[in-house]
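Enquirer: Structure of the sequence below:
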Amino acid sequence: MAEARTLLTVIITTSVTPTAPSTELISTALQSFRSFCPDLLTCNVIVVFDGYDEIQSTPRLKKGRVTPEQAKSYGIYKTNVKKLILEHYGKHESGAAFAQSEGEAEFGGLRAGPNSVQFTTSVTLDKTVSFIEPSKRIGFGLAVRTALRMTDTPYVWVHQHDWVLSADIPLGALLDVMQASSSEPERPVKYVCLPSPRNLSYDTCGEVVEFPTLKTLTASLKAEFSPKLYPDAKIALTPLFHWFDKPHIASKAHYLERVFPSRLAMLRGDFIEDKIGHVCRTQMKDGQWSKWATWLYYPGEGQTHCVTHLHGRVWVGKEAEDKKIAELRSKGLTQAPKQGPKPEPVYDTAIFQQDSEE
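Expert: Just a heads-up that it's a prediction; the model follows:
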């Protein structure tokens, strides 16, 4: 679909996983693209391979610490993923030529010395496939920002390697709604998150109805949009009062302006939803929802989830996961115990009041 190809770039982030050098995790995500949103495979794609900081006997992947075996496997994994991406995005020729360059991912912090990580990029000559490889761990937030700066399209699809699609996504119609909203300052659509099982019935959940401002916004803004280019489509959206990392579509310019207003906005290793999500939610409670313009795709009146999380840091492959689930079911345990909500961190919200990037 020409509209998707010209409007959107797919950003995929990946890192060291227990299943490396197998590509089963990211391959499962790509297969879900083919099943539920094949237009994603026609767009330009940028893959960010996050690095690691230390090699030691005990792994702590979230802290960038890997074992010697994992470090070796990750090198093989990156080679395997590059081949996989080229195949899925139609680059079947052997020995594809790349243009290579180097850059720096800068970040906030108080430590002495330069706060940046070197990275290398490899881009196919037609600029449709790009790979970014930081020399150390930068984390999800900086991985997304680094890819955004290489993007030539007005919109991006951000996808972590351990999420899979589970329902049809009308990509062209969603993009049409987002473009048309630029003429509706009272109802801008700058970010659309895809619902996971935890987002079902979001418009009536406690995170919304217990706050009068959010409840009123939902009642006034929730709607079915009619894309001009897709007259038979109805795109159901409800206001979202957070900025999640799970798969989403967003305006590139809005992303850079709101999430990355300066280098201080993101520390190395930060996740966007942890750092920015609580900031924007606080501002929305004060009536600033339109500043962030975040929406949740809401098919089936909020009863259809479109993405599923595979939990990459502990995922051991589909066969092993199926066996684990079967064992739990045999014991009458069909799901993990629910955890209480995490306390909301406190951040310097002044950083996100700025309107331009330093």
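Enquirer: use CA for all of it now, contacts and neighbours both
Expert: Will do.
Enquirer: tell me the contacts of Leu214?
Expert: Residues counted as contacts of Leu214 (CA atoms under 8 Å, 6 or more residues apart in numbering) are Val208, Phe241, Met284, Lys285.
Enquirer: Proceed likewise with the subsequent sequence, for comparison:
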Amino acid sequence: MIMAVIESFKFLPGLAECPLLVTCDGAGKVCDQVRPKRGFVTAELADKYAAYVHGLQDALGANRVLVLPEREGFGLAVKAAVARVTTPYVLLCQHDNMFVRPIDLERVIRIMEANQDDLKCVHFVSPKSTFEVEGNKDGGCNQGAAAPLSLKRIEDRLGRLAGSARDFGETKEDGAAQHAGAQSPSTFWPMPSWLERNHVCSTAHYRDFVLGPETKLKPGQFIEETFGQRMRQDLAAGGSHRPYGIYRLLDDPESATLHLDGRAFLPVLEQKRRGWRVTDLYQRLELRHSAWLAAEAGGCWSPGAPLPPWPPMPISGSAAGSSKNF
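Expert: Coordinates of the predicted model:
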């Protein structure tokens, strides 16, 4: 499943050239109980997990896999990983959240660079936080301030404690453009709390503020239930959103990510070996990625433009599976 997520990075141009670090938590206490979320596993499960980690090291390289000696849980595992990041920005992805459409990540970074005091962390559109472009209920994408957005769905779910959507561009406060081909501003929605989803963040902000001294993490805890709750309480009491600087990019109403079911996930080849009806998701993503590359090469697609449509689902029979780890 991790390999499927890594393969989906191809939807973010330039990301393949960036350093990669996969963090593996410790297996937990070996005993007769099977309660992984509490840190209790049998010797058999611990051995299987160790073999899985070794497989990742063989596939990705030992220097790309950080193995924690003890079970720490999500929050402390992220903290251990961020402490090793040397780049000014870090993209954090969960092991079960893959990208399913293009994101102009390089432009997002340029906008963050030009608005460092306000825009410190950017999350992406997820299945439960989509929006609509007014006058285009069937889809389409946001073309900046000129396209009114309906944010009812995301605001109904997360609230409006942090205020309304804002436009940020690639221009600094002094009016100087960050990039020769700077485009019109993009729309970002201020998040009222932290969510454990794929996001890009200033490394210093992550290390010194999100995971700073005031964020007390215990083994097994999530950032969402510690820092996230403190943030929400602060905003509810009238605090400023600016120190947090956490936004969601509203670049396209279609979800940018897809959550994989970790309990039911099996590689395509293993599904075939068991005689299961194989999902065609990965094949459809591969076809869509190829169509996007062809459109981009032909000059008929640019960031912010509508994507090629999803390939149709098979009408009958066994769905075709892809042997690639997409």
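Enquirer: residues in contact with the counterpart of Val108 of structure 2 in structure 1?
Expert: Taking TM-score structural alignment, the alignment pairs Val108 of structure 2 with Leu174 from structure 1. Contacts for Leu174 of structure 1 (CA under 8 Å, 6+ apart) come out as Pro227, Ile235.
Enquirer: so how far does whichever helix or strand Leu174 of structure 1 is part of sit from its counterpart in structure 2?
Expert: Per DSSP states H and E: Leu174 of structure 1 is located in helix 171-180. Comparison of helix 171-180 of structure 1 with structure 2 after fitting gives an average deviation of 0.6 Å (mean CA distance after the TM-score superposition for structure 1).
Enquirer: For that helix, list every residue counted as buried.
Expert: Leu171, Gly172, Ala173, Leu174, Leu175, Asp176, Val177, Met178, Gln179 (16 or more other CA atoms under 10 Å).
Enquirer: what does whichever helix or strand comes after it contact?
Expert: Using DSSP H and E, the helix or strand that follows helix 171-180 of structure 1 in sequence is strand 191-193. Applying CA under 8 Å, 6+ apart, the contact partners of strand 191-193 of structure 1 are Phe244, Lys246, Pro247, His248, Ile249, Ala250, Ser251, Ala293, Thr294, Trp295, Leu296, Tyr297.
Enquirer: Same check on stretch 218-237 of structure 1?
Expert: By CA under 8 Å, 6+ apart, the surrounding residues in contact with stretch 218-237 of structure 1 are 173-174, 176-177, 180, 187, 203, 208, 238-239, 295-299, 301.
Enquirer: can you do 10 Å?
Expert: 170, 172-181, 186-187, 189, 192-193, 203-204, 208-209, 212, 214, 238-241, 294-302 (CA atoms under 10 Å, 6 or more residues apart in numbering).
Enquirer: At which residues are the strands of structure 2 located?
Expert: For structure 2, the strands defined by DSSP state E cover 22-24, 29-30, 40-41, 65-67, 89-92, 97-99, 121-123, 132-133, 149-150, 166-168, 186-190, 199-202, 246-249, 257-259.
Enquirer: Output these as a markdown table; include the columns mean neighbour count and distance to Asp208 of structure 2.
Expert: Below are those laid out as a markdown table (neighbours: other CA atoms under 10 Å; distance: least, CA to CA, whole Å):
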| stretch | mean neighbour count | distance to Asp208 of structure 2 |
| --- | --- | --- |
| strand 22-24 | 21 | 20 |
| strand 29-30 | 17 | 31 |
| strand 40-41 | 20 | 32 |
| strand 65-67 | 20 | 21 |
| strand 89-92 | 18 | 13 |
| strand 97-99 | 25 | 25 |
| strand 121-123 | 24 | 13 |
| strand 132-133 | 20 | 35 |
| strand 149-150 | 18 | 34 |
| strand 166-168 | 17 | 24 |
| strand 186-190 | 22 | 20 |
| strand 199-202 | 21 | 10 |
| strand 246-249 | 24 | 15 |
| strand 257-259 | 17 | 27 |
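Enquirer: and of these, who's closest to Leu217 of structure 2?
Expert: strand 22-24 (17.2 Å; CA to CA).
Enquirer: Specify, as a residue range, where that closest one falls in structure 1.
Expert: Going by TM-score structural alignment, strand 22-24 of structure 2 sits over residues 47-49 in structure 1.
Enquirer: which residues touch the matching stretch?
Expert: Counting by CA under 10 Å, 6+ apart, 10-16, 74, 77-78, 81-82, 85, 119, 121-122, 129-140, 142-144, 146-147, 159-161 sit against stretch 47-49 of structure 1.
Enquirer: Superpose on structure 2 and give me the mean offset of that stretch.
Expert: Looks like 1.3 Å for stretch 47-49 of structure 1 (mean CA distance after the TM-score superposition for structure 1).
Enquirer: what distance separates that stretch from the middle of the whole chain?
Expert: 12 Å (CA atoms, centre = their mean, to the nearest Å).
Enquirer: Stretch 76-86 of structure 2 too?
Expert: For stretch 76-86 of structure 2, the distance to the chain centre is 16 Å (CA atoms, centre = their mean).
Enquirer: which part of structure 1 lines up with it?
Expert: So stretch 76-86 of structure 2 sits over residues 142-152 in structure 1, by TM-score structural alignment.
Enquirer: Check stretch 48-59 of structure 2 too.
Expert: Residues 73-84 of structure 1 are where stretch 48-59 of structure 2 lands when matched by TM-score structural alignment.
Enquirer: buried stuff in the matching stretch?
Expert: Ser73, Tyr74, Tyr77, Lys78, Val81, Leu84.
Enquirer: likewise stretch 226-233 of structure 2?
Expert: Thr226, Phe227, Gly228, Arg230, Met231, Arg232.
Enquirer: The fourth one touches Glu224, doesn't it?
Expert: Yes - Arg230 of structure 2 sits in contact with Glu224 when judged by CA atoms under 10 Å, with a separation of 9.2 Å.
Enquirer: anything in contact with each of these two?
Expert: By CA under 10 Å, 6+ apart, Arg230 of structure 2 and Glu224 have these common neighbours: Ser193, Trp194.
Enquirer: For Phe9 of structure 2, give its distance to Leu149 of structure 2.
Expert: 28 Å (CA to CA, to the nearest Å).
Enquirer: One more: Asp208 of structure 2?
Expert: Distance from Asp208 of structure 2 to Leu149 of structure 2, by CA to CA: 34 Å.
Enquirer: cool, and Gln233 of structure 2?
Expert: Distance of Gln233 of structure 2 to Leu149 of structure 2, given as CA to CA: 27 Å.
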